[in-house]
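Undergrad: Take this sequence and fold it.
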Amino acid sequence: MKATEVPAIAGAYLFEPTPHADERGFFCRTFDADVLRSVGLDPGAFVQDSLSRSARGVLRGLHLRSGAGEAKLVRCSYGRVFDVVVDLRTHSPTFRGRAFFELSDKTQVTLYVPAGCAHGFQALTEPADVSYRIDRPHDPAEDVTIAFDDPELAVPWPLPVTSMSQRDRRAPRLADVLRREGS
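TA: Modelled structure (predicted):
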């Protein structure tokens, strides 16, 4: 497994597994505590795993947590997604930086999203399963959502949105979130 820094988001990493393929399919390691430690991450900090399944065109995000934030490891375990990270850490050298990725079951690449960054994705296949490993138990009172279509972010979503939650549909613009969060 190889760790690669994401230049547009300070502290973000892509973890690329080494698949072993044969006539049966493939096998690969998707989590390696030693590799996380090698880039300064504590593998024991992750306390909760979750999974989402989305139909093609479904958009989830852009989400983050208030307070101490939430770091997460994100991987598309089945299908393909267009994945987005926005750095909202005011003291970060990449504050307001954006990074876009295609995560897929073909590569099984895991994305590390640092606390204080917004995250979202759009399913490109029917279906797409996304696995999350987060470093704090989820507290809905700390959920923050940013408008997926905020012109300041200009995220190039690849497909028309077929479905999204009401919370995501009613999300405020980035400027309003930053004002409210005191950034």
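
Undergrad: CA only for contacts and neighbour counts going forward, please
TA: Fine.

Undergrad: what's around residue 65, how many residues?
TA: If you count neighbours by other CA atoms under 10 Å, residue 65 ends up with 20.

Undergrad: Repeat that for residue 152.
TA: There are 10 residues near residue 152, going by other CA under 10 Å.

Undergrad: who's in contact with it?
TA: Going by CA atoms under 8 Å, 6 or more residues apart in numbering, residue 152 touches residue 174.

Undergrad: how near is it to residue 9?
TA: Distance from residue 152 to residue 9, counting by CA to CA, to the nearest Å: 17 Å.

Undergrad: Also residue 166?
TA: For residue 166, the distance to residue 9 (CA to CA) stands at 28 Å.

Undergrad: where exactly do the helices run in the chain?
TA: Here the chain has its helices, by DSSP state H, at 33-38, 166-169, 174-181.

Undergrad: closest one to residue 122 among the ones you listed?
TA: The closest of those to residue 122 is helix 166-169. By CA to CA, the value is 12.5 Å.

Undergrad: ok, and for that closest one, which residues are buried?
TA: Buried residues in helix 166-169, counted by 16 or more other CA atoms under 10 Å: 168, 169.

Undergrad: what comes into contact with that helix?
TA: Contact partners of helix 166-169, identified using CA under 8 Å, 6+ apart, comprise 60, 61, 62, 145, 146, 147, 148.

Undergrad: One more sequence to fold, the one below, so I can look at both together:
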Amino acid sequence: MKIKPTQIPDVLIVEPTVFGDSRGFFFESYNHRMFQEMTGQTVTFVQDNHSRSELNVLRGLHYQIRQPQGKLVRVVFGEVFDVAVDIRRASPTFGHWTGTYLSAENKRQLWVPPGFAHGFLVTSEAAEFLYKTTDYYAPEHERCIRWDDPDFDIRWPLNGRPQLSAKDEKGVSFKRAEVFA
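TA: Okay, here's the model as predicted:
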């Protein structure tokens, strides 16, 4: 496993060691001890989630204001452009975002720590997205910031308007959002 920093030091790209031959491939998608040693993060994952979305579906920018979730995310089919936005007021990177492509082909994962809003855009015909979380889903604490908030100026690789859920259509501006202290 290799760990690569992003423009925001707390958000990390995790690249597994992949063993492949004419039969296919094998890799360890998660190893608790190795993750802790290589990232310096002591985390316990309590929930695994799996979603499937079609081309041009954009999910996010989501977070939980209480019971904040750290997420280790990856794609097992297709490709997405994945984004993490620092919404920790005391952070030197408050309001900054970082993005990377995750795909079944590159097998990369992204570590998004608690205190970040997270979203992704499907850039292939379809994508299946898996993520481990450090706390349980708590819909009463879930919040959504607009994907197109001008304060972030996220450069989504879009052709036209994305497909959004009703919840994401109602996302609030960053200026009005609840953030972490």
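
Undergrad: What does the TM-score come to for these two?
TA: The TM-score (TM-score structural alignment, normalised by the length of the second structure) is 0.93; 179 aligned residues with a CA RMSD of 1.5 Å.

Undergrad: Same list, the contacts of helix 166-169 of the first structure, but as a markdown table with neighbour count please.
TA: Output for these, formatted as a markdown table (neighbours: other CA atoms under 10 Å):
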| residue | neighbour count |
| --- | --- |
| 60 | 23 |
| 61 | 24 |
| 62 | 22 |
| 145 | 23 |
| 146 | 26 |
| 147 | 19 |
| 148 | 25 |
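
Undergrad: The residue nearest the centre of the second structure and residue 19 of the second structure, how far apart?
TA: The structure's the second structure has its C-alpha centroid closest to residue 118; by CA atoms, centre = their mean the separation is 4.9 Å. According to CA to CA, residue 118 of the second structure stands 30 Å off from residue 19 of the second structure.

Undergrad: Likewise for residue 147 of the second structure?
TA: From residue 147 of the second structure to residue 19 of the second structure the distance is 37 Å (CA to CA).

Undergrad: Return the residues in contact with the closest residue to residue 86 of the first structure other than its chain neighbours.
TA: In space, and not counting its chain neighbours, residue 86 of the first structure is closest to residue 98: 4.5 Å by CA to CA, 6 or more residues apart in numbering. Neighbour list for residue 98 of the first structure: 8, 9, 84, 85, 86, 87, 153 [criterion: CA under 8 Å, 6+ apart].

Undergrad: Go through the residues you listed and flag which are in strands.
TA: Using DSSP state E, the subset of those located in strands is 84, 85, 86, 87.

Undergrad: The closest residue to residue 6 of the second structure other than its chain neighbours: neighbouring residues, count only.
TA: Of all residues not flanking residue 6 of the second structure in the chain, residue 12 sits nearest, at 5.9 Å (CA to CA, 6+ apart). Look at residue 12 of the second structure: counted by other CA under 10 Å, it has 20 neighbours.

Undergrad: And residue 12 of the second structure, what's its match in the first structure?
TA: Alignment note (TM-score structural alignment): residue 12 of the second structure maps to residue 13 of the first structure.

Undergrad: any chance you could map the strands in the second structure?
TA: Under DSSP E, the second structure gives strands at 2-5, 12-15, 19-21, 24-26, 47-54, 58-64, 71-77, 79-86, 97-103, 109-112, 116-122, 126-133, 142-144.

Undergrad: Relative to residue 62 of the first structure, how far out is residue 173 of the first structure?
TA: From residue 173 of the first structure to residue 62 of the first structure the distance is 10 Å (CA to CA).

Undergrad: so what's in contact with the two at the same time?
TA: By CA under 8 Å, 6+ apart, the residues touching both residue 173 of the first structure and residue 62 are 146, 147.
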